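Trainee: Need a 3D model of the following:
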Amino acid sequence: MSLSAPVLAFEENSGLDTAESAASCALKLVRHDALSKADLSAIEQLAHQPAARHSGNVFFAPRAVAASASLSRGSIDWLLWFQDGRLCLAAPVVISRIASFSLVRIWTHTYAPLGTPLADKRLRPDLLFEELADRGFSALACPLLETGSTLATAVALPGGRQDGRAGFWSGIAERAVLTSDWTEAAALSAQRKKKLRKMQRTLPLVHRVLRGDAARDEGFRQFCELEAMGWKGAAGSALKQSDTALAYASELVASHGAQDTLAIDSLEDPQRQGNQSVAMVISFEIAGRGVVWKIGHNTDYDAVSPGYQVILAASRRFAAENTPIWIDSLAGPEHPLVGWLWPQRLTVGTLVVPLKGSHAPARTLSGFYQAEARLRQVARALRQRLRR
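Mentor: Just a heads-up that it's a prediction; the model follows:
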C-alpha cells in the first residue's frame, strides 16, 4: 500500500453546527494513576457495551495499563473523549515530541499487541481530531488498529471522498480469527481427524476450564511453569524470566479474573504426578469478543501435539459458549497452530492521522512504522527458522 497518498479521511459533519457540537464535547488527558472512580466506571461500561464487539480491547483494563508503565519510555495517560456527557472513546496513550511536532500515540507493547481504542458507535472522530489539534498536537498514531473497528470505519467517507485532512495506513497485516461461522467439521480435513483420533487413543488427555480465582491463582501459576519448560524458556522469553513482564501479566490476569472475563483451557494427563497440565491456553473475552493471549505446553508430550489439541479444545468451547464471537488469535495466517484451524482473517495496521498543518510529519511517521513492521517480519521469520 502506497504511503504517498492518504487513504482515509474524516467523516462529514452530520448536520449539526460544529460550534454547537463541540460545546457538548470534552477531552480529558489523565495520568494512568490519577483516574477517578467515575472515569474507571465509564471505561468499564464502554468496554462491556454491545459496540465492544466492533471496537473492544481486552488489554485496556486500567489496572493492567498501570502495570505496563514500566515498559514505556514515557508517561502513560488515558485519552477520554466525551460527547453529550457520554464516554465515546477511551485509550491509553503516550505523548511525545519529534523535532517540533507533538504526537499522541495509542499505547501498545509486546504483551498487548492491539491498539484498537474502546469506542461508542456514536463517536464523532472529526470533533475529537479538531480538539486534539486545538490542544497543539500534530498527529495521532494508532498502532495495530483493526481496519474494521469503529474508529477506522468512522473516518472513512463513502466512495473514498476526502475533505483534505486524511490519514495514512502502514504495516498492514492479517491475523487468524475465530468467528461464529467456525465449525470443527469444516476446519479439520479427513486426514487431520484421523490423526487426532489416533493421538487421543495413544494418550487420552482431559480438558478442564479454569475461571475466576482458580484461573487467576492456580491456573496462572501452572501456566508460567509450563511456558518456562518449552521453547520460550529455552529462548529466555518466558514470563517467569522477566520480573517486569510477570508483573504486567499478573495484573492483566487478575483484572480479567475479577471481571469473570478470564479463562484458561488446560489439557491434563491424569497419570502424571504433580502438575498434570501438559498444555494450557489463556484467553480473555468480553461480550463475545476477545483474544487467545498465551499458549504453553510440555515438550515431552510433542508426540500427541498438545498445543494443537488445547487450541482445538478452546475453539470448541468458544463456539459452544458464545454467539456471536470474534476471537483474535494475535497470530498471522502462517502460524502453525491457528493459521489453518481458524481460516477467517482480520486486518490490522497502523493509522497515522495528521491533525494540523503539513501532512509531511504524518507521512514520515507512517513510513517509519512501515519499516518497523518489515523488520518485525524478518525477525519473526528468523525465529521460526531457528526453531526448526
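
Trainee: rest of the way, CA atoms for contacts and neighbours
Mentor: Will do.

Trainee: number of nearby residues for A190?
Mentor: The number of residues packed near A190 is 11, by other Cα atoms under 10 Å.

Trainee: The residue nearest to T108 when sequence neighbours are not counted and N57: what is the separation?
Mentor: Leaving aside its sequence neighbours, T108 sits nearest to G115 (Cα to Cα, 6 or more residues apart in numbering; 5.8 Å). Distance of G115 to N57, computed by Cα to Cα, to the nearest Å: 8 Å.

Trainee: Over to R316?
Mentor: From R316 over to N57 the distance is 22 Å, taken as Cα to Cα.

Trainee: How about A34?
Mentor: On the measure of Cα to Cα, A34 and N57 end up 21 Å apart.

Trainee: Equivalent analysis for L382, please.
Mentor: L382 is 29 Å from N57, where distance means Cα to Cα.

Trainee: Neighbour count for those two, which is higher?
Mentor: Ranked by neighbour count (other Cα under 10 Å), L382 and N57 place N57 first, with 25 against 11.

Trainee: Next, the more buried one: secondary structure please.
Mentor: Following DSSP: H, G, I helix; E, B strand; the rest coil, the label given to N57 is coil.

Trainee: Hmm, A47 and it touching each other?
Mentor: Yes - using Cα atoms under 8 Å, N57 is in contact with A47, at 7.3 Å.

Trainee: Let's compare: structure for the following, please.
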Amino acid sequence: MAQNATTTVSRTCPAGSAGLRLQPATSLPAYAAAVHDLAARALAPNPFFMPEFLGPAIEALGNGHVSLALIGSRERLSFFAPVVQRASIAPLRWASVWTHPFAPLGTPLVDREQGQAVVSDLIDGIGTAGLRSLAIPELPVAGAFADALRKATAGGNATLLGTADRMRPVLNFTAQNRQVASVALVPRKRRKKLNQQLRTLDREGTVRLTTATSVADAEEAFRIFAALEQFGWKGRNGTAMAQDPAILRFAAEVVRGGAAAGLVSLDTLWAGDRPAACLIRLETGGLAIPWKIAFDEELARFSPGKHILLKASDRWCEDASVNRVDPVCDADSRILELLWKPEASLASREHYRTLIVSPDRAAARTQWLWVSAHDTARSIAKAAVRRVRLRQSKEADLRKQNSG
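Mentor: Here you go, the predicted model:
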C-alpha cells in the first residue's frame, strides 16, 4: 500500500502483555534479540522482517508511519510483523502488514510450536489493539501461516477473505527431488546453450565466481552491484539505487548489517577483472531469496544474468540448508522463465494473495473491497510498465543490430 498514505498505529501496553500489541517502530532495537530468537523457531521465515533489513527499510521508506505488531515480551515473542494504517481511512481502523517494492513478502513471524494458538490470539487481539481488520499482503496461499488462518476462522468466529491470486515461480526442495534437482531444474538443451555462452565469455577474460559473505567483502561487492545497475536499464530509467541517496543508503545498510548477521551474501561473476553480473541473496530459516541482480549490458550477448542465477540455482540444489527459493517476482519474469524448467518437480508457480481477517465481517468486507481495487490498479500499472520496458528492450536490440 502507498507509503505516503499511512499513519502510525501505536498503543501503550504492559511490556509483559500476552495479547496483540502495537508498538512504535523506534522500539525495534529493544526487540531485536527477541525477533532473532523468534525467527529461529518461526512457522515460516521472512528475511524482510529481520531487524537488519527492517530497520533500514523503516528509516528509508516508512515515513514515520510503521508500527510493530507483536505478541509476547522483550524476552520472548510468539508473533511479530511491521504494520501500517492508511491515514485517509484511519477512522475505519484498518491495518496492513507492511510490504513494499523492496520487500514483497508479508508472512509474519509466528512461533511454530504454538502456531495455531498464536494465530487465534492474533485474531482475538485485533479489536483490543484498536483495529477492526488486518490485511496480510503478499502471502503464499499454501503456506503454513495462511493454513493456520483458515483453521482459526473455520468455526465462524472471524471472517477471512482473500483477493485475486498472483503467481510466482518458486523452488521447493524435498529429500526425494534434491538428488536430481540440478539436472531436472534446467533443461539439458538450455544448459548446453548457456555453457557455450560461458565458454565464449571466457575469451573476454577467465570466467570465475566470487561470493562475498564478510562485511568488508559484501560492501565492496555491493559497490560493484550499484555501478552495474546504474549503467544498465534502471539507470536509463532513473530507478537505479545509486540515483536515490536514501535508497542507496538503505540497501548499503541492509548489505552491511545482513552480512554481519549471516543473512546477506553477494555473488559476482567475473570475466577476467571485469564484473559481468552481481546477485544479492537473502537466506534465512531455509528460505533463499535472490533479492537483486545487475549485469553489464555490454556483455548481454553472453547472458551473464542467467549464468549467475544458474550458478546460484545449482548451489541451492546442493545446499541441504535451503528448502525453498522465492524470487519474490511475478511468474512471467522473463529471466526465470528462460532458465527454470516449469515442469520440473521442484519448480512451480505458486499462488500468492492478500488475506484480510477480522472478527467483524462488515469491516473485513469493506477492507477487502478497497484492497481488491488497489491490487487491480497496481496490476494494470505494472503491466503497462512491463510493456514499455519490453518495447525499449526491442528498440535497443534493433539499434545494436543497425549499428553493427
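
Trainee: Could you tell me the TM-score of the two chains?
Mentor: TM-score for the superposed chains, counting by TM-score structural alignment, normalised by the length of structure 1: 0.84, backed by 357 aligned residues with a Cα RMSD of 2.5 Å.

Trainee: any chance you could map the helices in structure 2?
Mentor: Ranges of helices within structure 2 are 28-40, 51-61, 115-128, 144-153, 181-185, 188-202, 215-230, 233-237, 245-260, 304-318, 334-337, 361-403, based on DSSP state H.

Trainee: hmm, back to that, list the residues that contact both of N57 and A47 of structure 1?
Mentor: Common neighbours of N57 of structure 1 and A47 (criterion: Cα atoms under 8 Å, 6 or more residues apart in numbering): L118.

Trainee: Could you report the neighbour count for the counterpart of H48 of structure 1 in structure 2?
Mentor: Residue pairing (TM-score structural alignment): H48 of structure 1 is matched to A40 of structure 2. Neighbours of A40 of structure 2 under the rule other Cα under 10 Å: 16.

Trainee: which position in structure 2 aligns with H32 of structure 1?
Mentor: H32 of structure 1 maps onto A25 in structure 2, with residues paired by TM-score structural alignment.

Trainee: ugh, wrong one, D300 of structure 1
Mentor: Using TM-score structural alignment, D300 of structure 1 lines up with E298 in structure 2.

Trainee: and the gap between that match and L201 of structure 2?
Mentor: For E298 of structure 2, the distance to L201 of structure 2 equals 12 Å [Cα to Cα].

Trainee: swap in P47 of structure 2?
Mentor: From P47 of structure 2 to L201 of structure 2 the distance is 34 Å (Cα to Cα).

Trainee: which residues in structure 2 does stretch 125-136 of structure 1 align to?
Mentor: Under TM-score structural alignment, the match for stretch 125-136 of structure 1 in structure 2 covers residues 119-130.

Trainee: buried stuff in that stretch?
Mentor: Using 16 or more other Cα atoms under 10 Å as the test for burial, stretch 119-130 of structure 2 gives 119-127, 129-130.

Trainee: from these, which is closest to S303 of structure 2?
Mentor: V119 (44.9 Å; Cα to Cα).

Trainee: So that closest one is in contact with R150, correct?
Mentor: No - V119 of structure 2 is not in contact with R150 according to Cα under 8 Å; the separation is 9.9 Å.

Trainee: mind checking what E334 of structure 1 lines up with in structure 2?
Mentor: Here E334 of structure 1 is matched to D332 in structure 2, going by TM-score structural alignment.

Trainee: circling back to that earlier point, apart from its chain neighbours, what residue comes closest to the match of H32 of structure 1?
Mentor: Using Cα to Cα, 6+ apart, the nearest residue to A25 of structure 2 is S67, at 4.9 Å.

Trainee: What lines up with that neighbour in structure 1?
Mentor: Using TM-score structural alignment, S67 of structure 2 sits opposite D77 in structure 1.

Trainee: What of L228 of structure 2?
Mentor: So L228 of structure 2 corresponds to L226, using TM-score structural alignment.
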